[in-house]
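Novice: what follows is a predicted protein model with its sequence.
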Amino acid sequence: MRLAGRAARSYASEEAVRILQDARAWIDRLPADQRDRRQLDLVSRLAHCLLFLGRSAEARELLGKEEARIERLRDPSLSGPFYFWVSYTDANLGHAERAAQAALRALEEAARCGDQTTMGLANCSLSRNSYWLGRSDGIAQGRQAVALLERTEERWWLGQSYLALGLNLYHIGDFMPALEALEHTREIGEAIGDTRLQSQAVGNMSRVHSLRGEHETGLALAQRGLELAPDPVSRALGLVHMALAEWENGDSKQAIPVLEKALAQTQFLRGRGGYVSRQVDALLTSGLSEMHLHAGDLSQATQLAQKAQSTAAEIKWPVAMGYAERALGAIARTQGDFAQARSYFSRSVKIFAGADTRFQAARARLLLAEALHAGGEQTSASFQLKEARDAFRLLRVPLYVERAERLAKDLGLALDDFVPPAPPANSLIPRD
């Protein structure tokens, strides 16, 4: 078991899996009073190693075989950690609702026996799931995970909790606190010599900077995150962050091959048992659609946007749903169908706003304003631009404040003296 631990810490996960699988043969030789606890400990370690390799389905099957043992023992000191691993694995497979239920069970079991470490881990899992479900309570859950795990020796999981907190903060557009949380993850990874933590932290920092319009910084951080990645899953995620950075940078010649490579890698992982790849697939497909449209390939852009919309609707991740509507709106605008573009952009705003993704909602408002202006609806266009500009100010994103004001000037619209009229009862245009 010590050999497996060393192999796992160095991300030689194939070796760790082999050692742990060999160790299972020795469990039955142990005294009866030690057997159950050792078996569950071994299964947890093995599941963790399998997750590093992107073999989430195999890990979940392994855990499933132990559920009868857990129910028979009725020991919260064992069932709490067990249901945390069930939650973490289900999340990797993209089953966010199911993962959240398992995390709540882990939290309840841990509270029964005062196990603060598992309470922290369960909150970490809940926080991560809230991000995928588009729920803003992930911030409170992430902070609770940090508060609990800071009292323990679980430095790696403390880093993961700061990471989950960072994800939820940049989900709502609170970028500077998000960067602070991600820097905590990076520092912990550096302190304990863990390149996976460092890679995840730097990759997500790339996403924040890219969203803010700081493209050179975003691309450089994405490259660094990819270089640090030590295992198949973190390498795939590093490639995803590079693809997202290239997409935000807007150079279709550079972005398209990287987006395609990232999609191929996430699909490969899904073939091995999955790693939240359908959520990521839908997001990347929207990006690929926008870049093909930018390159002038309307037919390919349309096919990709429709695929992204279908996948996003099936998985119900609001972020992917909002981006898919945005991609379809851009296609309609290119075709000169401004009424249809307005409809798509309006839905994008509503989806983003409904999931509290304030920055993305504001960016979609810029596109909606352009479509409204092109359709002769100057008053509504002014309203959308003012809402976007004010949101960017609140979120402290100066490049986008300038972008909104420049767009207003280009369109001949006043923002500071604008007073919105009452919307008609049947209006489809978002007002808040």
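Specialist: Received it, and whenever you're ready, just let me know what you need. Numbers count the residues shown, from 1 in each chain.
Novice: only C-alpha atoms from now on, for both contacts and neighbour counts.
Specialist: Will do.
Novice: can you map out the strands along the stretch 301-432 of the chain?
Specialist: Taking DSSP state E, counting those that start in this stretch as the criterion, the stretch 301-432 of the chain carries no strands.
Novice: for it, what spans make up the helices?
Specialist: 318-334, 338-354, 358-374, 378-394, 398-411 (DSSP state H, counting those that start in this stretch).
Novice: quick check: which of the ones you listed is buried the most?
Specialist: Mean neighbour count (mean count of other C-alpha atoms under 10 Å) peaks for helix 318-334 among those, with a mean of 27.
Novice: dropping in the other structure now:
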Amino acid sequence: MAVRSSEGPSRSWVESANAAGCDFPIRNLPYGVFRRAGEALRCGVAIGDFVLDLAALEDAGLINAGAHGPVFRERSINAFMALGPKAWAVVRAQLMSLLAEGGDGRLREDVVLCGGVLFPLAEAELMLPIEVAGYTDFYAGRQHAFNVGSMFRGAENALPPNWLHIPIGYNGRASTVVVSGTDIHRPLGQRKPPDSDMPVFGPSRRLDFELELGSVIGTGGRMGEPVTVGQADEMIFGYVLLNDWSARDIQAWEYQPLGPFQAKAFATSISPWVVTKAALEPFRVSTPQREKPLLPYLRETGPLLYDIDLEVSLRPAGAAQATIVSRTNYRHMYYSAAQQLAHHAVSGCRMDCGDLLGSGTISGPGKGEYGSLLELAWGGKEPITLDTGETRSFLEDGDVVALTGGAQGEGYRIGFGACTGRILPAPPEPDWGS
């Protein structure tokens, strides 16, 4: 994989940001929401091993997003995102100048101010970074769609007839999008065993993860007005790691004739830091060659994907270390986030600031590059073996799944941190009564 250089300062006076392999160098500056013990929520950016308090910087007059009032003393970054690309660029430039080695010294040289705005990440509780207006998940990875289709319909009929023409998606639940580190209860629901004429009720037995990238919409549109792919790309503020937890047995029973419902609605985890599109700009790559031509409203205006390496690890309860079960790359997607957004809006659907679009499961061509256990264990027929000697076809209670990822530049890495979740037993069933 080729490494790339980037415009902007390469070193920060925050020394940990210059360390090899650091997820949060000065060229990254991802946005999130945090709080310290006993304090209110506020917006921040990650720099090295620290979080920088943007609300305090705004109060001190060192950054200005150009709004009529403060935008960073909020419970989400939505107010800032809604200001649009010009404000995003202005604040990024201000932060880079304040944090660069040899840059604007007003923060670095003011010991009292610096000590009041720069906190170790270990002291910060990281919260959901955005107020999720709506959540839509797509099915836009060709290898994943082919793998799943092959299991259920055979390789010759793996892709639905429309798959090469539109990014297929469904509307999920914004109410159960949670930040990394939130425990996930095994869902209850209906499933139909193969040897039964009737469905049964109980905890899912085929619980799975899905490795995805989520795009965060910064500026919305208007109902009744489509947007072009180019306009859609401008509307995207940044990206998060996303785990769209899936109950495969509940899904298999409920999805005919419509789509996923309870099998997906119980939880979706995202990473706490939103990596901006500006930070990822040097890593743009083209979507793959089209097997069938796309209609004009979906055609690419330039490179729309990103070269982002991704990993999934699984750690059983009580295990000392995790096993990496998948390594893949976001560049394997067939449809980009901008194409997904353009398709979403083309009917006249209004898109809002804070909308979250899941990429769909990211799977590469090799078995070790698959982004779900459904594929890795091939529907349960080929269980995978962990470093502990245990095997998995699907997730068990106590398992911790972690998604990590980053784009490798020339001497620096644009990382996402981690998106983790631990599986808890299903909740006790209520007394259904009569």
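Specialist: Here it is on my side, so go on. On a predicted model such as this, the values are computed, not experimentally measured, just so you know.
Novice: where does the TM-score land?
Specialist: TM-score of the superposed chains, computed with TM-score structural alignment, normalised by the length of structure 1, equals 0.26; 185 aligned residues with a C-alpha RMSD of 7.2 Å.
Novice: possible to save the helices of the stretch 301-432 of structure 1 as a markdown table with distance to residue 112 of structure 1?
Specialist: Formatted as a markdown table, the helices of the stretch 301-432 of structure 1 follow (distance: least, C-alpha to C-alpha, whole Å):
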| stretch | distance to residue 112 of structure 1 |
| --- | --- |
| helix 318-334 | 35 |
| helix 338-354 | 35 |
| helix 358-374 | 38 |
| helix 378-394 | 42 |
| helix 398-411 | 48 |
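Novice: residue 121 of structure 1 is nearest to which of those?
Specialist: helix 318-334 (25.0 Å; C-alpha to C-alpha).
Novice: and the angle for the closest one with helix 358-374?
Specialist: Interaxial angle, helix 318-334 of structure 1 versus helix 358-374 (axes from the mean of the first three to the mean of the last three C-alpha atoms, to 10 degrees): 20 degrees.
Novice: packing partners for the helix or strand containing residue 421 of structure 2?
Specialist: Counting by DSSP states H and E, the element that carries residue 421 of structure 2 is strand 413-424. Helices and strands touching strand 413-424 of structure 2, as assessed by 3 or more C-alpha pairs under 8 Å, 6 or more residues apart in numbering; DSSP states H and E, comprise strand 184-185, strand 236-243, strand 268-270, strand 400-408.
Novice: and residue 98 of structure 2, which of those is closest to it?
Specialist: Taking these one by one with C-alpha to C-alpha, strand 236-243 is closest: 21.8 Å.
Novice: which residue comes closest to residue 422 of structure 2 once chain neighbours are left out?
Specialist: Computed as C-alpha to C-alpha, 6 or more residues apart in numbering, the closest residue to residue 422 of structure 2 that is not its neighbour in sequence is residue 400, at 4.3 Å.
Novice: should've said residue 310 of structure 2
Specialist: residue 405 is the one closest to residue 310 of structure 2 (C-alpha to C-alpha, 6+ apart), at 4.2 Å.
Novice: gap between the one you found and residue 417 of structure 2?
Specialist: According to C-alpha to C-alpha, to the nearest Å, residue 405 of structure 2 stands 7 Å off from residue 417 of structure 2.
Novice: same deal with residue 265 of structure 2?
Specialist: On the measure of C-alpha to C-alpha, residue 265 of structure 2 and residue 417 of structure 2 end up 25 Å apart.
Novice: compare these two and say which one has the larger neighbour count.
Specialist: residue 417 (23 against 20; other C-alpha atoms under 10 Å).
Novice: any idea of the angle the strand holding residue 421 of structure 2 forms with strand 400-408?
Specialist: 170 degrees.
Novice: in the lengthiest helix in structure 2, which residues are buried?
Specialist: Secondary structure of structure 2 per DSSP state H: the longest helix is helix 85-99. Neighbour-count burial for helix 85-99 of structure 2 flags 85, 87, 88, 91, 92, 95, 96, 97, 98, 99 (criterion: 16 or more other C-alpha atoms under 10 Å).
Novice: what's the answer for stretch 254-266 of structure 1, then?
Specialist: Those would be 255, 256, 258, 259, 260, 261, 262, 263, 265, 266, for stretch 254-266 of structure 1 by 16+ other C-alpha under 10 Å.
Novice: tell me what the helix or strand hosting the fourth one is packed against?
Specialist: Residue 259 of structure 1 belongs to helix 252-271 when assigned by DSSP H and E. Helices and strands in packing contact with helix 252-271 of structure 1 are listed as helix 232-249, helix 277-294; criterion 3+ C-alpha pairs under 8 Å, 6+ apart.
Novice: so can I have a markdown table of these showing mean neighbour count?
Specialist: What follows is those, written out as a markdown table (neighbours: other C-alpha atoms under 10 Å):
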| stretch | mean neighbour count |
| --- | --- |
| helix 232-249 | 25 |
| helix 277-294 | 25 |
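Novice: make CSV out of those and add distance to residue 210 of structure 1.
Specialist: Below are those laid out as CSV (distance: least, C-alpha to C-alpha, whole Å):
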stretch, distance to residue 210 of structure 1
helix 232-249, 6
helix 277-294, 14
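Novice: dump the residue contacts of the residue nearest to residue 310 of structure 2.
Specialist: Residues counted as contacts of residue 405 of structure 2 (C-alpha atoms under 8 Å, 6 or more residues apart in numbering) are 241, 308, 309, 310, 311, 415, 416, 417, 418.
Novice: nearest to residue 178 of structure 2, of the helices and strands packed on strand 413-424 of structure 2?
Specialist: Comparing these by C-alpha to C-alpha, strand 268-270 comes nearest, at 4.9 Å.
Novice: and after the closest one, which helix or strand comes next?
Specialist: strand 275-276.
Novice: can you pull the buried residues of the helix or strand that that following strand is followed by?
Specialist: Per DSSP H and E, the first helix or strand lying C-terminal to strand 275-276 of structure 2 is helix 277-280. By neighbour count with 16+ other C-alpha under 10 Å, helix 277-280 of structure 2 contains the buried residues 277, 278, 279, 280.
Novice: contact partners of the helix holding residue 259 of structure 1?
Specialist: Contacts of helix 252-271 of structure 1 (C-alpha under 8 Å, 6+ apart): 54-55, 233, 236, 239-240, 242-244, 246-247, 275, 277, 280-281, 284-285, 287-288, 291-292, 294-295.
Novice: picking that back up, among the contacts of residue 405 of structure 2, which pair sits farthest apart?
Specialist: 308 and 418 (13.8 Å).
Novice: quick revisit: most neighbours, which of the contacts of residue 405 of structure 2?
Specialist: Top of the contacts of residue 405 of structure 2 by neighbour count (other C-alpha under 10 Å): residue 241, with 30 neighbours.
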